[in-house]
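Q: I would like the atomic coordinates for the input below:
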Amino acid sequence: MKMLALLCLLPLALAVPDFMRGPDGPRVVTPLGGIKGFYKHSFNGRKVMAFEGIPYAQPPVGELRFRAPQKVKSWMPGDIVAIKTGPPCTQYIHTPIDAKERIHGAEDCLYLNVYKPVVESSKVLPVIVWIHGGAFQWHMESKDGEFTKPDYIMDRDVILVTFSYRVGPLGFLSTGDDLISGNMGLKDQSYAIRWVKENIKGFGGDPEEITLFGLSAGGVSVHYQYLTPLSKGLFKRGLSFSGNALNPWAITEGTLEKAQKLANIVGCPTAVVEEMVKCLKTRPARQIARADMDFMPFFFNPMTPFGPVVEKPTAEQPFITRIPHEIIARGEAYDVPWITGVVPEEGLYPGADFCADPVALKEFDARYDELAPFVFDYNYTIPLSKHHEVGRRIRHHYIGDKPLDKHTAMEIVHAVGDRLYVMGGLNAVKLMSKYNKSPIRYYYFTYHGADSLGYPMTRTNEDWGVAHGDDPYYVVGSPWMNPTTTPMDRAMQRELLDMWTGYAINGVPEVPVEWTPISPSQSELVYLHIKGPGQYAMDSDKDFGHISLWNSIDFAEGKVAGKRVEL
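A: The predicted structure follows:
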């Protein structure tokens, strides 16, 4: 096994320029063995030690497919050479919409990357662990072989860890029993965090000062790590950008039905679940990933056909055995500080695909009653007899009797964002603040930089506002946008770097106003409004995100109200 681990990493080494493989590269020693890396530079030219492509679990292939992650074997007394990121996990990518080949990645994908600025040798640094987004279906920060960029955050005294985890059916398929219990991707995350806890000291990191950051599904994942016993004690605080475990798409219904449909697509029998699972383990990973699109009838809606599930207590390393709301209300959530927040145009993911396309918008208008349950994610939880009523209530509230066209497209973006991101977030912070003693804070980021994810999402040069994902990429860089285009952008970036790394370093975000935590006794939302460089204020709103509308509808999240024709 030791030799196999070294041989598996050899192709990564061969793909890297010679100057990165020189004898002067950094080397660290961990309980697993030595790791050799390379040097790079931060955005402002600071020297950085980089270790890319470190295995944190055994490859989830063969009989380990659909299983919980397994401990990686030590490679001592040798070293591994970690100078190129591992591949993303096999996935059906969502962006760009016009991509010719959508199946990317490899099944052998459980690798992480560690970046540390060169500081005085005695200084122990706090650690930020970044969990990528992508609706649990794909790696949101992956583009043409590029991943999350450490360039900006390495100008501060923190260590950054990034990693890949299983996504789509390979990461979240479930048969509703112990054969494939589900949540493989979430278990990968917990395993990676545990790896950091046990090994980061060798890199000069403080295992007692680990902060989780995540965007979208990564933000949901950060929150989920509070709810699982697998991760308690592994981190000190968390930050969820645009995502939390009470989002409607953060829990999956109809698991066996979906598993059987997937089996049919790839040519496996479905009558006996044991035989179905045995067959699914033999099918090519790319074939399984390609089937993802057959579960989204309108562009990428519903956005998470395969996602977190409630497992049975008898499952292998069960991640959660109750719905998130119940875990929090029972006082079982990990009691450490948590911050979450949103931007104005959250609904651009996944709404941009049809809201920015006149032909698609016209189709949505014509088929609204049929498609609204998928777009607003209530197909599985609201009885079929009430679908029309709920869809019409949402439509009338946001656009009245107007048609769905370019004049009302932005209101649909807001409706999608309020339902998929805002509603769950507001309910989550209220619930967490009621049952946890640690401070829970909420922010609203409205600064509109020169660049935005709205441009690649809509495939236009039109101004669609502050898009889903714009805010964290000022800190943790992305290949999809440039947050340093103008002097104002760079000023905003410097302040956000200080703000969020300050949270990881000191436990308190560095902002020029007192950031009041959420109180469960308050009827209105109290939040930090980030308007731009030097523009911070505490604001409040009794109906933020039209929450009165959304909470007046019984969506019964986490419960299955009979069979639905989502498939």
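
Q: switch to C-alpha atoms for all contacts and neighbour counts from now on
A: Will do.

Q: Give the other helices and strands that the longest helix anywhere in the chain contacts.
A: Criterion DSSP state H: the longest helix present in the chain is helix 487-506. Secondary-structure packing of helix 487-506 (3 or more C-alpha pairs under 8 Å, 6 or more residues apart in numbering; DSSP states H and E): strand 125-131, strand 205-215.

Q: Please pull up the helix or strand immediately following the last one.
A: If I follow you right, that is strand 205-215. Moving toward the C-terminus from strand 205-215, the next helix or strand (DSSP states H and E) is helix 217-227.

Q: Tell me what angle the helix or strand that that next one is followed by forms with helix 487-506.
A: Once the chain leaves helix 217-227, the next helix or strand it forms, by DSSP H and E, is strand 237-241. In terms of direction (axes from the mean of the first three to the mean of the last three C-alpha atoms, to 10 degrees), strand 237-241 departs from helix 487-506 by 150 degrees.

Q: Take the helices and strands packed on helix 487-506 and lay them out in TSV including mean neighbour count and distance to residue 537.
A: Converted to TSV, those look like this (neighbours: other C-alpha atoms under 10 Å; distance: least, C-alpha to C-alpha, whole Å):
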stretch	mean neighbour count	distance to residue 537
strand 125-131	26	26
strand 205-215	24	23
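
Q: let's see this one next to it:
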Amino acid sequence: MGLKDQVMVLRWIRDHIDKFGGDPNSVTLWGYSAGSLSVGLHMLSPMSKGLFHRAIMQSASPLGHFRYDNNQMELAEKQAKLLECPTAPVADMVKCLKEKPMMDYVKTSADMFESNWNPIYNWFPVVEADFGQERFLTEDPYKTMMSGNVSKVPLMIGLAEYELYFFAYHTLLNEEQRQHFIDEFDKYAPIYFMYERSGPISSNISQQLGAYYLQGNPIEFPKSVEKFAEVYSDSLICFANHRFLQMIAEHVPVYNYLFNYKGRFNYFKLDEALGAMHLDELLYFFNSPLLTPTFTAGDPENDTIERLTRLWYEFAKKGDPNNPSDDYLKNIQWPLHSSNNMEYLQIDEDVNVKMNGIFSDRMKFWETLFPLQEVVGKF
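A: The predicted structure follows:
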């Protein structure tokens, strides 16, 4: 993810953006998917302190049940073997890896994953050991969050309703992958859904996931796709967003949203699409000539586009998405998230304030799988 490279960009903006008419004291970080995970980490990193003043996180977060190790030596060694480099001593391995052409890495990239490009977060940030260098992460993100040593900036955070439906669809469409889950759910679920691979705890999690989402029903295509999509989405995106939201809201003002809008130009075109999925909002934020027309006032998407872009603009400008003087926003009262009511804005053809949190029953289930007390009890 180039997190230190991103810090260098933020420092360049701080030092030079005024030469281009920008304000170094009014910088908004905005990220989607892996970019959103990056934004969340910037909120927790000492290297990023003071370099931005608002944050927008869409459809990914750095918390949840993910592990932050001190290194990923096993991945380096795996790559070395694939490229016929020595794995020891480390200096020789690094020297050899640096000399390999870029296309050698491309050609072996699929083999770096355990199963069909899974887990999707194969490379993950690490908590760096102190060798006298600037460290992006100096401790586990949970520990930083618990201490409150975060960037105190307003945050907008949210999800799409059917985040990884298309991942689930294509996984079960593939006969080989579908059979893997039918025959060895306990083996493949931890790989795809990113929890510990073996042992009684892993087996127990797998059994609970199968019972809760599939409810004892056989895995079939297309019958099982919707429920399989829920566990795919919850494991990789929704629970992490939920956990980050609950913890960061103790320290900063947060606006939470759920994007439901199913337009004519969402990415997943098949009739089986139930609603908005991962990346769909971006089609209504940015001009994408290969994917969408140039929308006009007469298009059915126009009101959604106007509301989205104006809400995000207002937040990027002043840390509050509301503007009662704007004709498109005057009927929208987007409240801050509170731990009591867990308010969020549901964005569909109409925009409504909802309470009690996004996917609250599913998130309560995940809280039982990965209780916060057990995580923070390690520190």
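
Q: between the very next helix or strand once past the longest helix of structure 1 and helix 487-506, how many degrees?
A: The C-terminal neighbour of helix 487-506 of structure 1 among helices and strands, as given by DSSP H and E, is strand 525-532. Counting by the same axes, to 10 degrees, strand 525-532 of structure 1 points 130 degrees away from the direction of helix 487-506.

Q: picking that back up, just tell me which of the helices and strands packed on helix 487-506 of structure 1 ends up closest to residue 383 of structure 1.
A: Minimum separation from residue 383 of structure 1 across those (C-alpha to C-alpha) falls at strand 205-215, 31.3 Å.

Q: residues in structure 2 aligned with that closest one?
A: The counterpart of strand 205-215 of structure 1 in structure 2, using TM-score structural alignment, spans residues 22-32.

Q: Residue in structure 2 paired with residue 242 of structure 1?
A: Match for residue 242 of structure 1 (TM-score structural alignment): residue 59.

Q: these two touch, right, its match and residue 156?
A: No: judged on C-alpha atoms under 8 Å, residue 59 of structure 2 makes no contact with residue 156 at a distance of 11.1 Å.

Q: Just put the helices and strands packed on helix 487-506 of structure 1 in JSON lines and tack on distance to residue 252 of structure 1.
A: Formatted as JSON lines, these follow (distance: least, C-alpha to C-alpha, whole Å):
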{"stretch": "strand 125-131", "distance to residue 252 of structure 1": "20"}
{"stretch": "strand 205-215", "distance to residue 252 of structure 1": "19"}
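
Q: can you pull the contacts of residue 137 of structure 2?
A: Taking C-alpha atoms under 8 Å, 6 or more residues apart in numbering as the criterion, residue 137 of structure 2 is in contact with 44-46, 126-128.

Q: cool, residue 152 of structure 2 as well?
A: With contact set as C-alpha under 8 Å, 6+ apart, residue 152 of structure 2 has these partners: 43, 251-252.

Q: Got a quick ChimeraX command for the buried subset of these?
A: Under the burial definition 16 or more other C-alpha atoms under 10 Å, those of those that qualify are selected in ChimeraX by:
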select :43,251
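
Q: Can you tell me which of the contacts of residue 152 of structure 2 lies closest to residue 109 of structure 2?
A: residue 43 (30.2 Å).

Q: Quick one: residues contacting that closest one.
A: By C-alpha under 8 Å, 6+ apart, the contact set of residue 43 of structure 2 is 49, 150-152.

Q: Now the buried members of those.
A: Among these, the ones that count as buried by 16+ other C-alpha under 10 Å are 49, 150-152.

Q: If we only consider those residues, which is nearest to residue 178 of structure 2?
A: Closest approach to residue 178 of structure 2 among these (C-alpha to C-alpha): residue 150, at 41.7 Å.

Q: Alignment lookup: that closest one to structure 1.
A: Matched to structure 1 by TM-score structural alignment, residue 150 of structure 2 sits across from residue 333.

Q: From residue 460 of structure 1, how far off is the spatially most central residue of structure 1?
A: Nearest to the geometric centre of structure 1 sits residue 218, at 1.9 Å (C-alpha atoms, centre = their mean). Note on residue 218 of structure 1: its distance to residue 460 of structure 1, by C-alpha to C-alpha, to the nearest Å, is 26 Å.

Q: again with residue 254 of structure 1
A: To residue 460 of structure 1, residue 254 of structure 1 is 36 Å away according to C-alpha to C-alpha.

Q: Neighbour count for the two, which is higher?
A: residue 254 (22 against 12; other C-alpha atoms under 10 Å).

Q: Residue 422 of structure 1 matches what in structure 2?
A: Using TM-score structural alignment, residue 422 of structure 1 sits opposite residue 238 in structure 2.

Q: Which of the three states applies to its match?
A: helix (DSSP: H, G, I helix; E, B strand; the rest coil).

Q: That one contacts residue 157, correct?
A: No: look at residue 238 of structure 2 against residue 157 with C-alpha under 8 Å: they stay out of range, at 11.2 Å.

Q: any common contacting residues for those two?
A: Common neighbours of residue 238 of structure 2 and residue 157 (C-alpha under 8 Å, 6+ apart) are residue 59.

Q: and the two? which has more neighbours close in?
A: Between residue 238 of structure 2 and residue 157, counted using other C-alpha under 10 Å, residue 238 has the larger neighbour count: 30 against 26.

Q: That one and residue 59 of structure 2, how far apart?
A: 8 Å.

Q: circling back to that earlier point, make a markdown table out of the contacts of residue 43 of structure 2 and add secondary structure and distance to residue 104 of structure 2.
A: Output for those, formatted as a markdown table (DSSP: H, G, I helix; E, B strand; the rest coil; distance: C-alpha to C-alpha, whole Å):
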| residue | secondary structure | distance to residue 104 of structure 2 |
| --- | --- | --- |
| 49 | coil | 37 |
| 150 | coil | 39 |
| 151 | coil | 39 |
| 152 | coil | 43 |
